[in-house]
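Trainee: please find the sequence and the predicted model below.
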Amino acid sequence: MPGNDLSDMFNSIPPVTRYWFSGTILFSLLGKFNIIDPMRMILLWNRIYSHFEIWRPITALLFYPVSPSTGFHFLINLYFLYSYSSRLENGMFLGRTADYVFMFLFTWLALVVLLEPMVLTVLYIWSQLNRDVIVQFWFGMQFKAMYFPWVLVIFNLIVRGSAMMELVGIIVGHLYYFFVFQYPQERNHSSGPVVIPIALRLLPFHVYFILLLVNILLQILASYYLFLSA
């Protein structure tokens, strides 16, 4: 049955990507139809400090302002999110959910919670781990995966007149890739993510999600305390 096929397809998405993908669709549509005011989901630090709106770092990660002018770009980002996050989680991070959550936390902290750079960060990491894989872009263009992020930079420069978000995502992705993969290899260590505590590896996935929320809350509380102390 079609319903079962959709359910099977959804459940086949690896866990971190599944939460990220479905959350992005949900919050973007809630904002699109004004079920939730989009202004209450974007990242405004002064509202976090002065009104204690601690949900903003979470919703800003998942919300994309969908409009007639941004709808196509939203679909492209949604495709990249689903495709390359799934490939990364089912590839290098297969059976290592804790390591993937660590990568997610690292990039989230570095990017200060922006959906678009997060997608480019994941795509960049995948492209560096699969440098010689041939990818296909528009109009049948084919090239090695290592060039894909830069093709997107040029594409967005042409289409939107700016590629700052893409460049930020690439920089953060390269920081993670360098410290976690490239540097250990150059030091003759085995490649792989930074060592994650064994206790974290043994936790079920929903606990990772709770830890992510706790991590966000603690950061906001610390920032709020510093704001009051200033």
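Mentor: Looks like it arrived, so ask away. Numbering: from 1, shown residues only.
Trainee: from now on I want contacts and neighbour counts done on CA atoms only, so please keep to that.
Mentor: Noted.
Trainee: so what's the residue nearest the centre of the chain closest to, chain neighbours aside?
Mentor: With distances taken as CA atoms, centre = their mean, the residue of the chain nearest its centroid is M118 (3.6 Å). Leaving out its chain neighbours, the residue that sits closest to M118 by CA to CA, 6 or more residues apart in numbering is G169, at 6.0 Å.
Trainee: okay, pairing it with this:
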Amino acid sequence: MVADPWSWYAEIPIVSRLYLTASFLTTAACALDLVSPFSLYYDFSLIFRKGQAWRLVSNFFFFGMFSLDFLFHMYFLVRYCRLLEEGEFRGRTQDFVCMLVFGAALMLLAAPFLAVHFLGSSLAFMMVYVWGRRNEHVRMSFLGLFPFTAPYLPWVMLAFSVLLGNPATTDLVGIACGHAYYYLEYVYPVVAAIRGWTPRRILAAPAFLTHIFGPAPRRPDIPRPVIVEPDPPRG
């Protein structure tokens, strides 16, 4: 059991901790009028015509002012970002970062066509989607009201977010990007191996990330079952 908030914070893995910290500090800076949300949102023309390149990143850290909706997003961001980093991507931080960068790039490409200016919620929904698909047999309940399995979690969250007054488009972008990542990382390699396609893995982490975080631990080989042939009958 965690003794105090600092111990809880220190136990969060590095990528999840950095994202939580950046998101909280960004919201706090906006609440204190140190930074304006208008200087953070994603705008294609401001980035490429006026050189405001920070908007490519800053829009992922703003989740609105302190409110119930902000707490809702922070809870799910920390929970499922951490579950992914400690579970599916345990010992593979470089692959986790690669997933986040891939999702963020897709969102930045899609956002100008959908009039979406803040993509933090989209990235959070992407992580929830990937976690749900990789833990499809986990049974859950939302607010203790009704049970469901993990793959339905992003859709339940989407419905709750809409009830809080948020547009569905932002979160649907995250779900779509999560599905794209899931297909390319987990479905395509299986299909490629069966059909003899190359490359068999499209989203492998680049070498510089492996250099920063270290190589992923080698997974032990699964021994093949030994089949013992019965002795032929003696005539």
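Mentor: Cool, got the structure. In this text the structure is predicted, and so the values were computed from the model without any measurement.
Trainee: picking up where we left off before, contact partners for the residue nearest to the centre of structure 1?
Mentor: T107, W108, L111, G169 (CA atoms under 8 Å, 6 or more residues apart in numbering).
Trainee: aligned to it, what sits in structure 2?
Mentor: Alignment note: M118 of structure 1 maps to L123 in structure 2; criterion TM-score structural alignment.
Trainee: again, but for S86 of structure 1
Mentor: Matched across to structure 2, S86 of structure 1 falls on R82, judged by TM-score structural alignment.
Trainee: can you tell me the helix or strand for its match?
Mentor: Using DSSP states H and E, the element containing R82 of structure 2 is helix 68-86.
Trainee: with structure 1 overlaid, report how far that helix is off on average.
Mentor: Its matched residues in structure 1 lie on average 0.6 Å from helix 68-86 of structure 2 after superposition (mean CA distance after the TM-score superposition for structure 1).
Trainee: how far is the helix or strand just after that helix from where the chain is centred?
Mentor: The element immediately downstream of helix 68-86 of structure 2 (helix or strand, assigned by DSSP H and E) is helix 93-114. Offset of helix 93-114 of structure 2 from its chain centre (CA atoms, centre = their mean, to the nearest Å): 9 Å.
Trainee: do the same with stretch 100-116 of structure 1
Mentor: Taking mean C-alpha positions (CA atoms, centre = their mean), stretch 100-116 of structure 1 and its chain are 6 Å apart.
Trainee: that stretch: which residues count as buried?
Mentor: 100-104, 107-108, 110-111, 113-116 (16 or more other CA atoms under 10 Å).
Trainee: again with stretch 47-60 of structure 2
Mentor: Of all the residues in stretch 47-60 of structure 2, those buried under the rule 16+ other CA under 10 Å are Q52, R55, L56, V57, S58, N59, F60.
Trainee: that stretch: how far from the chain's middle?
Mentor: With CA atoms, centre = their mean as the basis, stretch 47-60 of structure 2 stands 21 Å off its chain's centre.
Trainee: closest one of the contacts of M118 of structure 1 to N77 of structure 1?
Mentor: Proximity of those to N77 of structure 1, judged by CA to CA, is greatest for G169, which lies at 12.6 Å.
Trainee: quick one: which helix or strand includes whatever residue of structure 2 lines up with that closest one?
Mentor: Matched across to structure 2, G169 of structure 1 falls on G174, judged by TM-score structural alignment. Assigned by DSSP H and E, G174 of structure 2 falls within helix 168-182.
Trainee: likewise W131 of structure 2?
Mentor: Using DSSP H and E, the element containing W131 of structure 2 is helix 120-134.
Trainee: tell me what angle that helix forms with helix 168-182.
Mentor: 40 degrees (axes from the mean of the first three to the mean of the last three CA atoms, to 10 degrees).
Trainee: what packs against the next helix or strand after helix 120-134 of structure 2?
Mentor: For helix 120-134 of structure 2, the following helix or strand on the C-terminal side (DSSP H and E) is strand 139-142. Judged by 3 or more CA pairs under 8 Å, 6 or more residues apart in numbering; DSSP states H and E, strand 139-142 of structure 2 is in contact with strand 146-149.
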